[in-house]
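Peer 1: What follows is a predicted structure for the sequence shown.
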Amino acid sequence: MADMFKSHFVSILGASREPLLHINWSNIITPQHDLLRDMAAPFSFSEVDKVIKSMKSYKSPGPDGITMEFYKSFWGKIGPLVVKIPNDLMLQHADFQKINSAFITLIPKKEGANATNDFRPISLENSLVKIFSKLLANRLAEQMKSLIDNKQGAFT
């Protein structure tokens, strides 16, 4: 049965491969854009604090076993260390591969699911990856205002 599920989801999700599209960013981001500078600025304590407070406390944890509730409960003690981690990742002083792992689990789409098509996979990521991703997404959302015209907002 495990082989059947593996075969099914490998056929859907595929294996890692080279991207089909290579983007020439120099055509999109010109030197006068502050995008790259703003994206690479150090994360502030308040920025990380806001992200952690915005995340749901009791979502299923990833391989690290840590929920957002842990970060919220001990923020007064661990806050400065937690803020240091995404900043170290941005400066490439920390190895992202060490925290970038996830559990993939199957969730039934309907009651009584028994065929491979009756399940959908979800990834349970480490909490620090969720925090880092949300920090980057928030910054990118701010930058989108200058990259996308107001008239083209339907699919951003």
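Peer 2: Good, I have the coordinates.

Peer 1: CA atoms for contacts and neighbours, from now on please.
Peer 2: Noted.

Peer 1: Run through the helices of the chain in chain order.
Peer 2: Secondary structure of the chain, counting by DSSP state H: helices at 2-13, 35-40, 45-54, 68-73, 75-90, 127-147.

Peer 1: Distance from the longest one to the middle of the chain?
Peer 2: Taking Cα atoms, centre = their mean, to the nearest Å, one finds helix 127-147 lying 9 Å from the centre of the chain it belongs to.

Peer 1: For residue 61, which of the helices of the chain is the nearest?
Peer 2: The minimum distance between residue 61 and the helices of the chain falls on helix 127-147, with 6.9 Å, by Cα to Cα.

Peer 1: Check it against this one:
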Amino acid sequence: MDALSAPGPDGFSGSFFQSCWEIVVRNVILTVQNFFHSGMVALGLNSNFIVLLPKMRDSITIDQFRPIVLGNFLFKVSSKILADKLAQIAARIVYLQQFGFIRDRHVEDCIALASDCVNVLHKKCYGVMWL
């Protein structure tokens, strides 16, 4: 975790966890293990602050702000572990046509496939299924 990251609703930043790791490591591990064993997120652990940062000086309208979410460190750890585990099997359980958020699949491939499809639209095909 970035030591300079903004603290979440719990008030703890990355620098806190880095500097106090020997003290908090046991509680961090137990909290994460509890999440995976119970399948439930501890009360308040998924609390977040949504903050609007101005993109320019004197921002007034909503499109002139960039939203960021300040989340709890322990929830971020659990989410990261879960995402890494799911990434290992995602390619096997998601359709080949799905490109977003799958490792080694790129949106450029999807664009190239769509372009190829458009290029053959003018050709007549009977009884042929394109895969």
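Peer 2: Okay, I see it. Predicted model, so just to flag it, every value in this text is computed and none were measured.

Peer 1: where does the TM-score land?
Peer 2: Counting by TM-score structural alignment, normalised by the length of structure 2, the TM-score of this superposition works out to 0.63. Behind it: 102 aligned residues with a Cα RMSD of 2.6 Å.

Peer 1: In stretch 66-78 of structure 1, which residues are buried?
Peer 2: For stretch 66-78 of structure 1, a neighbour-count test (16 or more other Cα atoms under 10 Å) marks 66-69, 71-72, 75 as buried.

Peer 1: wait, which of these is closest to residue 131 of structure 1?
Peer 2: residue 68 (9.2 Å).

Peer 1: Looking at structure 2, name the residue matched to the closest one.
Peer 2: Per TM-score structural alignment, the equivalent position to residue 68 of structure 1 in structure 2 is residue 14.

Peer 1: Identify whichever of the helices of structure 1 lies nearest to residue 115 of structure 1.
Peer 2: Shortest distance between residue 115 of structure 1 and the helices of structure 1, using Cα to Cα, is found for helix 2-13: 8.9 Å.

Peer 1: can you give me how far that closest one is from the chain middle?
Peer 2: Remark: helix 2-13 of structure 1 is offset 24 Å from the chain centroid, using Cα atoms, centre = their mean.

Peer 1: so how far is residue 46 of structure 1 from the alignment partner in structure 1 of residue 30 of structure 2?
Peer 2: By TM-score structural alignment, residue 30 of structure 2 lines up with residue 84 in structure 1. Applying Cα to Cα, to the nearest Å, the value for residue 84 of structure 1 to residue 46 of structure 1 is 12 Å.

Peer 1: swap in residue 98 of structure 1?
Peer 2: Distance of residue 98 of structure 1 to residue 46 of structure 1, given as Cα to Cα: 25 Å.

Peer 1: So which of these two has more stuff around it?
Peer 2: Neighbour totals were compared for residue 98 of structure 1 and residue 46, and residue 46 leads with 11 against 7 (other Cα atoms under 10 Å).

Peer 1: For that one, list the residues it contacts.
Peer 2: Contacts for residue 46 of structure 1 (Cα atoms under 8 Å, 6 or more residues apart in numbering) come out as none.

Peer 1: and of the buried residues of stretch 66-78 of structure 1, the nearest to residue 50 of structure 1?
Peer 2: residue 72 (10.7 Å).

Peer 1: Could you check how far that closest one is from residue 79 of structure 1?
Peer 2: Residue 72 of structure 1 is 9 Å from residue 79 of structure 1, by Cα to Cα.

Peer 1: Buried ones in stretch 99-114 of structure 2, by neighbour count?
Peer 2: For stretch 99-114 of structure 2, by 16+ other Cα under 10 Å, it's 99, 102.

Peer 1: Show me what it is in contact with.
Peer 2: 87, 90-91, 97.

Peer 1: Any of those residues buried? List them.
Peer 2: Buried, going by 16+ other Cα under 10 Å: residue 91, out of those.

Peer 1: With distance to residue 3 of structure 2 as new columns, can the contacts of stretch 99-114 of structure 2 be given to me in TSV?
Peer 2: TSV is the format used below for those (distance: Cα to Cα, whole Å):
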residue	distance to residue 3 of structure 2
87	26
90	31
91	33
97	39
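
Peer 1: burial measure for the residue lying closest to the match of residue 68 of structure 1 once chain neighbours are set aside, as a count.
Peer 2: Excluding its sequence neighbours, the residue lying closest to residue 14 of structure 2 (Cα to Cα, 6 or more residues apart in numbering) is residue 3, at 4.1 Å. By other Cα under 10 Å, 13 other residues sit near residue 3 of structure 2.
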